[in-house]
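In: okay, here's the prediction I keep looking at, along with the sequence it came from:
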Amino acid sequence: MNDYQVKLAKFKGEFTWHGHKDTDELFLVVSGSMRIEFRDKVIELSEGEMYVVPKGVEHKPVAERECHVMLIEPKGVVNTGDAQSTLKAENDVWV
């Protein structure tokens, strides 16, 4: 959509600390709950809630139980941002 991608993902546990220096990142919880940890605060999200992580802000998504999220971000954004991680997903894959 206009060079943006709507991505659906599910995860459980801790993700990698990372940031996206050139873009914001929108998280919308479709089912379950999660938190987004920042170096100075934590944002708790439940089903139906969303949060936009501002560009350049380091963060770490965490879900105690499996959580399904929708992300909206520009095409080409790597899920692990600027971090090197084994959790890096192949990018721009149609499912």
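Out: Yep, it's here. What you see is a predicted model; the values in this text were computed from it and never measured. Numbering: from 1, shown residues only.

In: could you use CA atoms for every contact and neighbour count after this?
Out: Fine.

In: helix or strand for the closest residue to Arg35 other than its chain neighbours, which one?
Out: Of all residues not flanking Arg35 in the chain, Glu44 sits nearest, at 4.4 Å (Cα to Cα, 6 or more residues apart in numbering). With the criterion set as DSSP states H and E, the secondary-structure element containing Glu44 is strand 42-46.

In: let's bring in a second model and compare:
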Amino acid sequence: MQVMTRCTIKPGEVERVLELLRAVYEELATVEPDGLRYASFQLDDGVSLVSFVELEHGPQTLQQLPAFQRYRTELAQACVEPPVTAVLQEVGAYRFH
């Protein structure tokens, strides 16, 4: 399963959200869960984030991490609107994997 999440963060909340997201990556580096690929990008407007997740074993792989739980809880309150998540159907990829 491949999923994309995008959101726009309130300007005063950007640094806090980025710190929480960095904590997720620190925990991922420690735990090294199998079957998970995760990448996040801050857009050039400075307030938008896009994350791409590839899950071989379902969303619980990511959702069980305490740092991710904190990030998602805080993100919901820090966004202008709730984050939008979409399941992706790959059409093609070149050196993406």
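Out: That came through fine. A quick note: this is a predicted structure, and the numbers were derived from the prediction, not measured.

In: could you tell me the TM-score of the two chains?
Out: Here the superposed chains carry a TM-score of 0.36, computed using TM-score structural alignment, normalised by the length of structure 1; 59 aligned residues with a Cα RMSD of 3.9 Å.

In: follow-up on the earlier one: quick check: the residue nearest to Arg35 of structure 1 touching Val29?
Out: No: between Glu44 of structure 1 and Val29 there is no contact under Cα atoms under 8 Å: 10.6 Å.

In: for the two, indicate the residue with more neighbours.
Out: When Glu44 of structure 1 and Val29 are compared on other Cα atoms under 10 Å, the one with more neighbours turns out to be Val29, at 23 against 15.

In: so where does that one fall, helix or strand?
Out: Under the criterion DSSP H and E, the helix or strand holding Val29 of structure 1 is strand 25-31.

In: same check, this time on Ile72 of structure 1
Out: Taking DSSP H and E as the definition, Ile72 of structure 1 sits inside strand 60-74.

In: okay, the angle between that strand and strand 42-46?
Out: Taking axes from the mean of the first three to the mean of the last three Cα atoms, to 10 degrees, strand 60-74 of structure 1 and strand 42-46 form an angle of 70 degrees between their directions.

In: I figured Ala9 of structure 1 hits Glu66, correct?
Out: No: the criterion here is Cα under 8 Å, and Ala9 of structure 1 misses it with Glu66 at 10.2 Å.

In: residues shared between the contacts of those two?
Out: Common contacts of Ala9 of structure 1 and Glu66, defined by Cα atoms under 8 Å, 6 or more residues apart in numbering, are absent altogether.

In: neighbour count: the two, which is higher?
Out: Neighbour comparison, Ala9 of structure 1 and Glu66: the larger count goes to Glu66, with 15 against 11 (by other Cα under 10 Å).

In: list the buried residues for the strand holding Ile72 of structure 1?
Out: When burial is assessed from 16 or more other Cα atoms under 10 Å, strand 60-74 of structure 1 yields the following buried residues: Lys60, Pro61, Val62, Ala63, Cys67, His68, Val69, Met70, Leu71, Ile72, Glu73, Pro74.

In: list the buried residues for the helix or strand following the strand holding Glu44 of structure 1?
Out: The C-terminal neighbour of strand 42-46 of structure 1 among helices and strands, as given by DSSP H and E, is strand 50-53. Burial within strand 50-53 of structure 1, assessed by neighbour count using 16+ other Cα under 10 Å, is assigned to Met50, Val53.
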